[in-house]
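Visitor: the amino acid sequence is not available; the structure is as follows:
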């Protein structure tokens, strides 16, 4: 609840960020009335059950129960703490983050994690100093100067360093009296399984620091200087603070230029990114020994309108490009994608070293294929197209690619194939039409099958509605009169502090359900610090308890528009204090009657049934 980030800063972020835009990066939202709906990104949601209220800046899933503000959504989806979510969203809307706020955020991190972060920062400085200023780094520096043609300025700019074999970092950590727990958790050291001795993980390697989007060093990628080393490249292992599928190399440096230009370049290697930077293309990022992920795409889609894929020309690189095109198609349809074709099967770093920076710059800007053009060209790979069988296989693959293309791209590619292989364009068009009809038939069959399944799951007899929203049948529960009164009373107290004082002073009053008693206590604390109009998103951030936030959403849906009236409040109190005990007794009697029936105790059955009848008469 409490946060060292100033409340004014949090409120500013909340006012600038639109929850629909943020959640829309994770799932497609459709506007229906005052709400936006879509499939919940937190679970397999066959029947869209996520609702987003733009005017109140809150979300709720009626299937899995997750609900909250834009901050809690990012916390849940990205695994961020509350302060991290605030700062991440602040950056996404270009709100400046001064050093005092960053420092305050650091205080929110537990001591071990903070020590790990600091150790990584210190390690990067030590490694770079070793490379540039000591005899231990001379061989590595010569390699970077001569083989990789990197200047000292570039080395400094990208924080490149060298790890000597003398356990420099381990000695430093011991001088700082860092605990064994911190050393183990940092993943910067390796322990000998036999002797138990520790050593620096990246000994004998040139290292590139890996940073988060906000510039915190969380890992390293190391290249062995010794050509005899069987493990040429090594990355920091996965850890709670270092997840390869979420981090893009150089994003912290490139993001502002990406925002300005609208374009991002995705490379396979760190040196490719650096080479592009040297060619004055400063929008490059790279994955780290892992394929592009939906998390990577979401990060880029927040700041880029266009993405260029620059992968190696070998089979692995081409397959990676295919997967990336499909990922963008499924996760960010609004992003324009291009594929850069480099000369002579070279990677970007090789183009820089062998051909020069002007050639690399020109290739990155002019040798750009559309995804369709790339995929059609890739379909040629490994085939002898003078062989009829392989040519027909090629055409089958091409038609599968082209049926989703624009009419113009279809015409361009069919014309190219007709001219190159002598096949009539009319025949190619006929085959493309057959492919379209075949795919359409398959989709139609699948759609009918799914519709039948949906109809069986949600027939009129089983589907239900709660507070005007559809819910899955197994989630539907009738709310008792007593609980409805409790919910209405909570909303009245939220809206009117005087009602809260009135309820507190009512002798003998207590909520039947403990969660509402807790909500009353939290409401009182919240009202002390938040004067003025009630803000449900702000209140949910204050609570930060998923089960209570779900209750608050339900209360707001039912009673958010009610006016606080004395007579109504009195009626809520009466129902809770007088009818709740009676309601409990009715349930108890029903259970006892069932037991009496099972035991064939006729006398007891008559007694209990009579009491139940009399209670119901008094209620009416």
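Guide: On my side now, so go ahead. Note that the coordinates shown come from a computational prediction; the quantities given were computed from them, not determined experimentally.

Visitor: C-alpha only now, for contacts and for neighbours.
Guide: Noted.

Visitor: check which helix or strand covers residue 455.
Guide: Using DSSP states H and E, residue 455 sits within helix 425-457.

Visitor: distance from the chain centre to that helix, please.
Guide: Offset of helix 425-457 from its chain centre (CA atoms, centre = their mean, to the nearest Å): 33 Å.

Visitor: one more: stretch 81-95?
Guide: Centre-to-centre, stretch 81-95 and its host chain are 14 Å apart (CA atoms, centre = their mean).

Visitor: same check on stretch 38-47?
Guide: Centre-to-centre, stretch 38-47 and its host chain are 14 Å apart (CA atoms, centre = their mean).

Visitor: got the buried residues for that stretch?
Guide: Using 16 or more other CA atoms under 10 Å as the burial criterion, the residues of stretch 38-47 that qualify are 38, 39, 40.

Visitor: please apply the same query to stretch 566-580.
Guide: Buried residues in stretch 566-580 (16+ other CA under 10 Å): 569, 572, 573, 575, 576, 577, 580.

Visitor: quick one on the thing from earlier: and the helix holding residue 455, which residues are buried?
Guide: Going by neighbour count (16+ other CA under 10 Å), the buried part of helix 425-457 is 425, 428, 429, 432, 435, 436.

Visitor: in addition, the following structure is provided for comparison:
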């Protein structure tokens, strides 16, 4: 168990914008920050972070909460894992009691796999640095590649001994279960035998964006053996090749800062460039580039520069990835190295300044790259040139932005000496064909509704409008008022029935100075109103209790004490109006009234509306009771009393609205 003192210190120190900024490229938007949702595939920002309130909200998925809840959602951390991650980030010492054997046994499977992977990383690294075989083979190899001791340490490189079960046997001796060694792919189990998957290989740990070890890449050094040069961990619950980029953990801050990501092919390409000072670089780890990997980069920048070898294989690989990158709405450039060079060898021979200058001079926009490459192949052949032009228009068709499409059509027409009209016609044909195929696929994916369903669909269904849950919305507004303005003191006007000079009763305004939470509490107490929504009921009691005890109520402190689903709802309520800021409605001359311009009016209106709604529902309930009943005198009397009260509340509400 982590001590409460440690948890409190973590919450006091951690800044939500800094924590989320490690994973999402945030940009200033008024007093808040905005960015692309890390939980959905989107091209316009719907993700909001509030430094003042220390909360975040993702309007595309409805998720929200504190820095801890973000890590739990994004990195699938448990609560203790998230606290430990933040403690490490902010150099806070974690105080915790020793876990019992039962607690270790109860740890979930994913955590067990992470622990096994982290043990393996340390084992491979120490074996390389401390054993004779490790130093002679593994360490020598990395030094020959030009890696410094600091680089080897930073990337946690290692070596697995050339013995059948050196790692597996040691891991079992240390108390790690064979089941998890097998599930992570570190060990291969056959009948009663088990042996190391990465026997005799130098090891490259593969990290998540948060730095957790997901899997490994292993390179064999003995060319005489009939085995794959590179071997990756198999797919597991924690490692999905298509969703991982090698080096993203080390590169994420540099990518966001430079607003560009260099994409290479191999592990050593990443490490060598990083060592040369080019830190905004990642690799697809030898696998074909996937949309998931591109979206990972898209969270940090819209710009990718693809770096590939100068040979034919490298050029073909570059071409394959271009269309995928364009489909994600990103800007892509391609840079080829001189014949016989790759990012690794080139970085070894040049300084950072020389490398950057080379990229600036040779990185071409994708349309120029394709033109240079394909035109050379099609020289003197009209049919091949036509195919080349069509290939370039195919790429342009992948771009979701119509303005960019037009610009690239113009550029393509200039380079290829083809009329824009022809290119636009070709583009229109391609887009029409793609749309037709997408619609066909969509129809195929939709299952036909059963006949019994069709028979009960009412004729008026197309015009049906989803009903608004008025009670839910009003209760939610009250929670919002408490969270945003609970401690604010306001002048609240109330209309009180008093006898006039002529003996008649009339409504006389009285003004009371109250804090918002006191006003809400007293009004609801008067009518013995209770929340009907279970979550709101819990939150209401907690908020009023905290405000009553603490004059310095802080949302960020309150939210840290809540369960994830409660914290998410709080963030949803507080940042609900920020979506107007996200979409800049003011630029379209749509202006949203700020509640804090008239807090007393907003609160009074909400409370009165809730009371009036509940009374109206009570009158309907009593009216139903009169149906089929012979003795209705008492019920009718109650109805008349409630109607009088309803009229009174209506008059009060009318006065509030007219203020």
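Guide: That came through, no problem. Source: prediction; values computed, not measured.

Visitor: could you get me the TM-score between them?
Guide: Laid over one another, the chains give 0.66 as their TM-score (TM-score structural alignment, normalised by the length of the first structure), with 551 aligned residues with a CA RMSD of 5.8 Å.

Visitor: rewinding a little: restricted to strands, list the buried residues of stretch 38-47 of the first structure.
Guide: If you go by DSSP state E, the buried residues of stretch 38-47 of the first structure have residue 38 in strands.

Visitor: wait, which of the buried residues of stretch 38-47 of the first structure is closest to residue 454 of the first structure?
Guide: residue 39 (14.8 Å; CA to CA).

Visitor: roughly how far does the closest one sit from residue 61 of the first structure?
Guide: Per CA to CA, to the nearest Å, residue 39 of the first structure is found 9 Å from residue 61 of the first structure.

Visitor: anything in contact with each of these two?
Guide: Here residue 39 of the first structure and residue 61 have 49, 50 as joint contacts, going by CA atoms under 8 Å, 6 or more residues apart in numbering.

Visitor: tell me which residue of the first structure lines up with residue 220 of the second structure.
Guide: Per TM-score structural alignment, the equivalent position to residue 220 of the second structure in the first structure is residue 224.

Visitor: can I get the buried residues of helix 425-457 of the first structure in a markdown table with distance to residue 456 of the first structure?
Guide: A markdown table is the format used below for the buried residues of helix 425-457 of the first structure (distance: CA to CA, whole Å):
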| residue | distance to residue 456 of the first structure |
| --- | --- |
| 425 | 47 |
| 428 | 43 |
| 429 | 41 |
| 432 | 36 |
| 435 | 32 |
| 436 | 30 |
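
Visitor: now do the strands in the stretch 1-150 of the first structure.
Guide: Assigned by DSSP state E, counting those that start in this stretch, the strands in the stretch 1-150 of the first structure fall at 30-32, 35-38, 50-53, 58-61, 67-69.

Visitor: for these, which one ends up most surrounded?
Guide: Greatest average neighbour count among the strands of the stretch 1-150 of the first structure goes to strand 67-69 (a mean of 27), per mean count of other CA atoms under 10 Å.

Visitor: compared with the second structure, how much does that strand deviate?
Guide: Its matched residues in the second structure lie on average 5.7 Å from strand 67-69 of the first structure after superposition (mean CA distance after the TM-score superposition for the first structure).

Visitor: mind giving me the packing neighbours of that strand?
Guide: If you count contacts as 3 or more CA pairs under 8 Å, 6 or more residues apart in numbering; DSSP states H and E, strand 67-69 of the first structure packs onto strand 58-61, helix 536-543, helix 546-559.

Visitor: again, only using 6 Å
Guide: Contacting strand 67-69 of the first structure under the criterion 3 or more CA pairs under 6 Å, 6 or more residues apart in numbering; DSSP states H and E are the following elements: strand 58-61.

Visitor: before we move on, back to that, need the strands of the stretch 1-150 of the first structure in JSON lines with distance to residue 83 of the first structure, can you?
Guide: Listed next are those as JSON lines, based on distance: least, CA to CA, whole Å:
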{"stretch": "strand 30-32", "distance to residue 83 of the first structure": "30"}
{"stretch": "strand 35-38", "distance to residue 83 of the first structure": "27"}
{"stretch": "strand 50-53", "distance to residue 83 of the first structure": "23"}
{"stretch": "strand 58-61", "distance to residue 83 of the first structure": "18"}
{"stretch": "strand 67-69", "distance to residue 83 of the first structure": "14"}
